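Visitor: heads up, no residue letters with this:
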């Protein structure tokens, strides 16, 4: 198992074997990050009902008419593909065999599902006491909501974030990405790495329990303490910060920019850069505390920013401030993909898929100096490496593997 799909296995997690029994994003993204870091990740899918993200757009198209989901490819790169019917006796036994050779298992079923299948945490821990069993779910493994079905929107709704997003004169708006799935994934990776270290030191694995609702709640900044200390329930603020000003979106000639020159240092620099140095000493707006006052901000500061920005393009404004003041063009994803900083950071990577052509997808934000990540691997076809995995980790021969295929176990 030294060779991962798409390239040689190296990196900080080389030698760590991860069993990935997840689908869609909350789970696959977790194991993808581990794979990028060098772990050997085995994606286990039901042979009769594989990950339905395989049908998500957009798709790569081969000349034969075959299609492959780019969405699926991005979140399942660098993984081996194995099919296993966990409802069958043989499938359960094979999973137990694999667990004995594994370090980590990741699943994102509703709590209790793996127990019903007969391969829950307690059963698998008996097979391998060092196993780090990571469960990502909507509401966690405990509590009154634990069995409720959940999607990303469920977490945004029940974690408080949805109620805070949008504009004050309109209904709340969901965050424009699957932040519940993504945040739970990131916390799961942190939990896996912490539990792995403990297992290496003590020989004991453990359950890593990550909830999407919990994860979203932790992203609400000062909302919890605003309520518990002052009794305030934060609502939608649009593009404004609860108290920091100026610190929001402002229109310019060809779009919008973010300007965050709110400190006295940045405000003084901005006044000089935009040709109005006298404003830095204006007694009504010469301190941060004065500029934070909503009435002063609306009457005195916002009109100044409007004059500075309205007749200049995003590029012109970025050139004026240079490295001196936090001002950033608000870019659409096309502009981001072509951004020179993104290119310099290797954050859009090109991967060649045989028969399908090139796929450009996001790279890895984790930059390690000694053991760099490997974001350019391929995602597996359904069960693509089943025989390889079962020979290497379960000790099966070709005849046994053929029998399992005939029975529909793999």
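Guide: Right, received. Where do you want to start? Quantities reported herein were computed from a predicted structural model and do not represent experimental measurements.

Visitor: can we go C-alpha only for contacts and neighbour counts from here?
Guide: Noted.

Visitor: show me what contacts residue 326?
Guide: 258, 259, 260, 261 (CA atoms under 8 Å, 6 or more residues apart in numbering).

Visitor: quick one: which of those residues is most hemmed in?
Guide: residue 261 (23 neighbours; other CA atoms under 10 Å).

Visitor: among the contacts of residue 326, which one lies nearest to residue 38?
Guide: Closest approach to residue 38 among those (CA to CA): residue 258, at 36.8 Å.

Visitor: quick one: what helix or strand has the closest one in it?
Guide: Residue 258 belongs to strand 255-259 when assigned by DSSP states H and E.

Visitor: excluding chain neighbours, what is closest to the residue positioned nearest the centre of the chain?
Guide: The geometric centre of the chain, computed from its C-alpha atoms, lies nearest to residue 182 (CA atoms, centre = their mean), at 3.4 Å. Spatially, and ignoring its direct neighbours in sequence, residue 182 is nearest to residue 26 (6.3 Å; CA to CA, 6 or more residues apart in numbering).

Visitor: so the one you found is in contact with residue 178, correct?
Guide: No. The criterion here is CA atoms under 8 Å, and residue 26 misses it with residue 178 at 9.2 Å.

Visitor: so for these two, which sits in the more crowded spot?
Guide: Set side by side, residue 26 and residue 178 show more neighbours around residue 26, with 28 against 16, by other CA under 10 Å.

Visitor: and here is the other one:
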């Protein structure tokens, strides 16, 4: 894999998933990431015992690993002058300063834009926030379940009419991981801009903004129609080949054949119902649209007569677009996942093996290897020595509790 970020140094003062996962992607692509952690507990993610819906257990903290692979860890007390001075020294040699601290916390810790740029005027300063850097809620904390999922309209758009509560996101860190890709892309753009102009920019990405972007087409249509975006009535889309059907063994087949008249004759033959091709209810686009309910009912009845294995075989030559709705375990074992390196084998420091999803961008046809996350303060001595501190000075900092 081509390490496109090799030579870039990122200084991170952040925890949880949203912002750390961004630098994890850049680390996968070759960047050096120095992660500043709380001097005693480290990143709060290290102590997370539950996602809210599932316990975090086992010998490997895979949530921590997802967001911190390939990084170097320095556990440091930022509330002390000596600790802050170390951050400033590291910032002076870094290309990017990355944080998810709230405005009031950045100001209190003296790591805001002006503080960091006093030691490196051209550094790229990146902030990941819940609701954005401005506005009445700029200084309010948030999580992806709130700012990305609930506030940006995603949860409401997934509700059925008879639901009495919103659904949870499909996975922990769902909006965080999408937002992390956005931060990573923004930083790469900022680095390119500085390379061309010499100007270091401020990069802002919020969970709410990412959620709104993900809902962008639905929001644009909502504004145009003055109607909130929601699920199609009764799950019907107006096109019988855009939707889902259940098999005899309870599995779900998903179809997204937008050109219904192109694929209708072919699917009718595959389903053993060629008479439907010339049925007056389905002879053209207008007729199919007017009789979508009838067409969907016919397809549902036919699909319910065969198992998933049978339909995989029968649909193997279908030229339209379809997929099986898979569980996370099935997605991980999908031949496409293996063939493209979408999952990577990793080992912890003690040799325990596990797997992580690879960075979603590949260079020169090779996936980036997903390395392990650091132990708390694993690289502390190395980083401090790189700043010119001798062992006596480092030991003194340890004794004073400034570094772990």
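Guide: Yes, it's here. All of these numbers come straight from a predicted model, not from anything done at the bench.

Visitor: in the second structure, which of the contacts of residue 326 of the first structure remain in contact?
Guide: With both residues aligned by TM-score structural alignment, their matches' CA atoms under 8 Å, the contacts of these that the second structure also has are 259, 260, 261.

Visitor: and those residues, which is closest to residue 349 of the first structure?
Guide: For those, the nearest to residue 349 of the first structure is residue 259 (29.7 Å; CA to CA).

Visitor: can you name the residues that contact the residue opposite residue 46 of the first structure in the second structure once aligned?
Guide: Mapped onto the second structure by TM-score structural alignment, residue 46 of the first structure lines up with residue 38. Neighbour list for residue 38 of the second structure: 75, 76, 77, 78 [criterion: CA under 8 Å, 6+ apart].

Visitor: contacts only, for the third one.
Guide: Contact partners of residue 77 of the second structure, counting by CA under 8 Å, 6+ apart, are 38, 39, 83, 84, 401, 402, 403.

Visitor: quick one: the last one from residue 9 of the second structure, how far?
Guide: So the one you mean is residue 403 of the second structure. Residue 403 of the second structure sits 21 Å away from residue 9 of the second structure, going by CA to CA, to the nearest Å.

Visitor: try the first one
Guide: When distances are taken as CA to CA, residue 38 of the second structure and residue 9 of the second structure turn out to be 20 Å apart.

Visitor: picking up where we left off before, for the contacts of residue 326 of the first structure, which one is nearest residue 395 of the first structure?
Guide: Using CA to CA, these come closest to residue 395 of the first structure at residue 258, 57.7 Å.

Visitor: map the closest one across to the second structure for me.
Guide: By TM-score structural alignment, residue 258 of the first structure lines up with residue 254.

Visitor: wait, that match sits on residue 300?
Guide: No. If you go by CA under 8 Å, residue 254 of the second structure and residue 300 don't touch, sitting 11.7 Å apart.

Visitor: can you work out which residues contact both of the two?
Guide: With CA under 8 Å, 6+ apart, residue 254 of the second structure and residue 300 have common neighbours residue 245.

Visitor: can you tell me what part of the first structure the lengthiest helix in the second structure aligns to?
Guide: Looking across the second structure with DSSP state H, the single longest helix is helix 174-197. Under the alignment (TM-score structural alignment), helix 174-197 of the second structure falls on residues 179-202 in the first structure.

Visitor: try stretch 17-25 of the second structure
Guide: Counting by TM-score structural alignment, stretch 17-25 of the second structure corresponds to 25-33 in the first structure.
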